[in-house]
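>>> test case, fold it:
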Amino acid sequence: MEKPFIIAISSVSGGGKTTISKALQEELDQSKVIHFDQYDIPSPDDFSNWIENSANYNDWDLHKIDEEIQELYKQNWKYIILDYPFSYENQQLVDKIDIAFYINTPLDIAMARRILRDIYDISVLRNDLQIYLENGRKAYLQMEKVIQPHADYVISGQQPVSNIVSEIVKRIY
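Reported below is the predicted structural model:
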């Protein structure tokens, strides 16, 4: 049995990872998506401190995703799509990824998408924006500095989803 081809789709929160991953799954036969957000991933306790002191993506324990990939190896998938923010920057998965795409979405658009996606109560909005200003934006900028340059391909997140998916498909064939 042949190992599935693993495609990492990375971006900041609200950058389009999940939307692109789902659309890509529809385009690619025999494909399965692994969504980072569906796992309870142990992460650094003090996010702001993490960004300022180490910003080491290996601080996230991704063994659950690694185990899921191992299980999918046993099945007949041609492609595994990782809806996953870290691209090649976490050593637990780096050797499994065959190609990495970074969806480069302007931070204001990503934040607007997050608000539309996640905020249903206006009182929660103020808290979420405060967290973004204190820590979240630093994390977004860190990703642009570290994750984006190491991706195999950087694709504009301002394009229609169909254009982004077409560009990815063109790169993997």
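>>> from here on, just use CA atoms for contacts and neighbour counts.
Noted.
>>> mind listing what's buried in stretch 55-68?
55, 57, 61-62, 65 (16 or more other C-alpha atoms under 10 Å).
>>> now, those residues that are in helices?
residue 65 (DSSP state H).
>>> between the buried residues of stretch 55-68, which is nearest residue 151?
Taking C-alpha to C-alpha as the measure, residue 151 lies nearest residue 57 of the buried residues of stretch 55-68, at 14.6 Å.
>>> separation between that closest one and residue 19?
Counting by C-alpha to C-alpha, to the nearest Å, the gap from residue 57 to residue 19 is 23 Å.
>>> among the buried residues of stretch 55-68, which two are most distant?
Longest span within those, C-alpha to C-alpha: 55 and 65, 20.4 Å.
>>> the protein: helices as residue ranges?
Going by DSSP H, the chain shows helices at 17-27, 47-53, 63-73, 107-118, 122-131, 137-150, 161-172.
>>> just say which of the ones you listed is most tucked in.
helix 17-27 (a mean of 19; mean count of other C-alpha atoms under 10 Å).
>>> what's that one packed up against?
strand 5-10, strand 31-35, strand 79-83, helix 161-172 (3 or more C-alpha pairs under 8 Å, 6 or more residues apart in numbering; DSSP states H and E).
>>> tell me the angle the last one makes with helix 17-27.
When axes from the mean of the first three to the mean of the last three C-alpha atoms, to 10 degrees is applied, the directions of helix 161-172 and helix 17-27 differ by 70 degrees.
>>> what is helix 161-172 packed up against?
Judged by 3+ C-alpha pairs under 8 Å, 6+ apart, helix 161-172 is in contact with helix 17-27.
>>> how about the first one?
In terms of contact count using 3+ C-alpha pairs under 8 Å, 6+ apart, strand 5-10 is assigned the packing partners helix 17-27, strand 79-83, strand 99-104.
>>> contacts for the longest one, please.
Among residues not part of helix 17-27, those counted as contacts by C-alpha atoms under 8 Å, 6 or more residues apart in numbering are 9-11, 31-33, 35, 81-85, 103, 161-162, 164-165, 169.
>>> of those residues, just the buried ones, ChimeraX syntax please.
Only the buried entries of the contacts of helix 17-27 go into this ChimeraX selection, using 16+ other C-alpha under 10 Å:
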select :9,10,11,31,32,33,35,81,82,83,84,85,103,161,164,165
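>>> another for comparison:
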Amino acid sequence: MDEIMIIGIAGGTGSGKTTLTNRIKERFGEDVTVVYHDNYYKRHDEMTYEERCLLNYDHPDAFDTDLMIEHIKKLRQGETVQCPVYDFTVHNRSDRFTEIRPTKVILIEGILIFENQELRDLMDIKVFVDTDADVRILRRILRDVKERGRSLDSVVSQYLNTVKPMHEQFVEPSKRSADIIVLEGGQNVVALDILIQRIYAHVHKEERA
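Here you go, the predicted structure:
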């Protein structure tokens, strides 16, 4: 397997990480694989739905990051992995898995992917998407109400009780680990072009050799 480039895309909730990730994926298609940290939320079958609703999903301990690290290492070695699939409507892992195959470029996306040093050290490029807090909460409300079946009250409560304090404690400080800070995520055409050029050079380097 040719050398694989691993790019981490981090940032707060609603910052535009997914938009940036999608733009890159659209541009390079089969040459890029995306691994979402969200799919590695821990399974909690022992809890009721109501109990799971009360968990803090914005703390590093909410994730099975060790499993993600194991999977990224396997992908880098050219192995295929079975990635868990998380169901946000029930706050738990589903019984489904997604097969992820190694490609020339692997994007890792998540709010807390720079918080863990072992995971961070696997990345060749670390991108932090930095967006105003007011914009992020509005995007979060729209997404969670429309796509995840949440009530407005529950989204606002979760934001104030866990999302905002965890962002300030863990996400914002992790920005210091970034190689590139992108303002406004996928809307930042200049930053997107720079990333695309770097990825293009990696994907096509054998042609120039």
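>>> if we only consider the buried residues of stretch 55-68 of the first structure, which is nearest to residue 15 of the first structure?
Distances from residue 15 of the first structure to the buried residues of stretch 55-68 of the first structure, taken by C-alpha to C-alpha, are shortest for residue 57, at 18.4 Å.
>>> just give the number of residues close to the residue nearest to that closest one when sequence neighbours are not counted.
Closest residue to residue 57 of the first structure apart from its sequence neighbours, by C-alpha to C-alpha, 6 or more residues apart in numbering: residue 90 at 5.3 Å. Look at residue 90 of the first structure: counted by other C-alpha atoms under 10 Å, it has 17 neighbours.
>>> okay but residue 90 of the first structure is in contact with residue 55, surely?
No: with contact defined as C-alpha atoms under 8 Å, residue 90 of the first structure does not reach residue 55; the gap is 11.2 Å.
>>> need the contact partners of stretch 146-164 of the second structure.
Outside stretch 146-164 of the second structure, the residues touching it (C-alpha under 8 Å, 6+ apart) are 13, 56-58, 88-89, 137, 140-141, 144-145.
>>> what about 10 Å?
12-13, 53-59, 87-91, 133, 137-138, 140-145, 165-167, 169, 171 (C-alpha atoms under 10 Å, 6 or more residues apart in numbering).
>>> could you do stretch 165-178 of the second structure as well?
8-13, 56-60, 110-117, 120, 125-130, 159-160, 163-164, 181.
>>> at 6 Å instead, please
The contact list for stretch 165-178 of the second structure, computed with C-alpha atoms under 6 Å, 6 or more residues apart in numbering, reads 58, 112, 114-115, 126-128.
>>> residue 154 of the second structure -> the first structure?
Per TM-score structural alignment, the equivalent position to residue 154 of the second structure in the first structure is residue 127.
>>> quick one: that match from residue 134 of the first structure, how far?
In terms of C-alpha to C-alpha, residue 127 of the first structure sits 11 Å off from residue 134 of the first structure.
>>> next: residue 12 of the first structure.
Residue 12 of the first structure is 16 Å from residue 134 of the first structure, by C-alpha to C-alpha.
>>> now render the helices and strands packed on helix 17-27 of the first structure as CSV, adding distance to residue 24 of the first structure.
Listed next are those as CSV, based on distance: least, C-alpha to C-alpha, whole Å:
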stretch, distance to residue 24 of the first structure
strand 5-10, 10
strand 31-35, 9
strand 79-83, 8
helix 161-172, 6
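>>> closest to residue 49 of the first structure out of the ones you listed?
That would be, of these and by C-alpha to C-alpha, strand 5-10, which comes in at 22.8 Å.
>>> mean deviation, that closest one versus the second structure?
For strand 5-10 of the first structure, the mean distance to aligned residues of the second structure following superposition is 0.3 Å (mean C-alpha distance after the TM-score superposition for the first structure).
>>> what's the angle from that strand to strand 79-83?
20 degrees.
>>> which residues sit against strand 5-10 of the first structure?
17, 79-85, 87, 97-102.
>>> cutoff 8 Å now
By C-alpha under 8 Å, 6+ apart, the list of residues contacting strand 5-10 of the first structure reads 17, 20-21, 78-87, 96-103, 147.
>>> before we move on, what about stretch 103-118 of the second structure?
Counting by C-alpha under 8 Å, 6+ apart, 2-13, 17-18, 21, 30-38, 60, 69, 119-120, 170-171, 174-175, 177-178, 199, 202-203 sit against stretch 103-118 of the second structure.
>>> go again with 7 Å.
3-13, 31-38, 60, 119-120, 170-171, 174, 177, 203 (C-alpha atoms under 7 Å, 6 or more residues apart in numbering).
>>> stretch 182-197 of the second structure too?
15-17, 19-20, 23-24, 128-131.
>>> now the two most distant members of those.
24 and 131 (18.7 Å).
>>> got the angle between the longest strand seen in the second structure and helix 65-76?
Assignment by DSSP state E gives strand 92-100 as the longest strand of the second structure. Inter-element angle recorded for strand 92-100 of the second structure and helix 65-76: 10 degrees (by the same axes, to 10 degrees).
>>> packing partners of strand 92-100 of the second structure?
If you count contacts as 3 or more C-alpha pairs under 7 Å, 6 or more residues apart in numbering; DSSP states H and E, strand 92-100 of the second structure packs onto strand 81-87.
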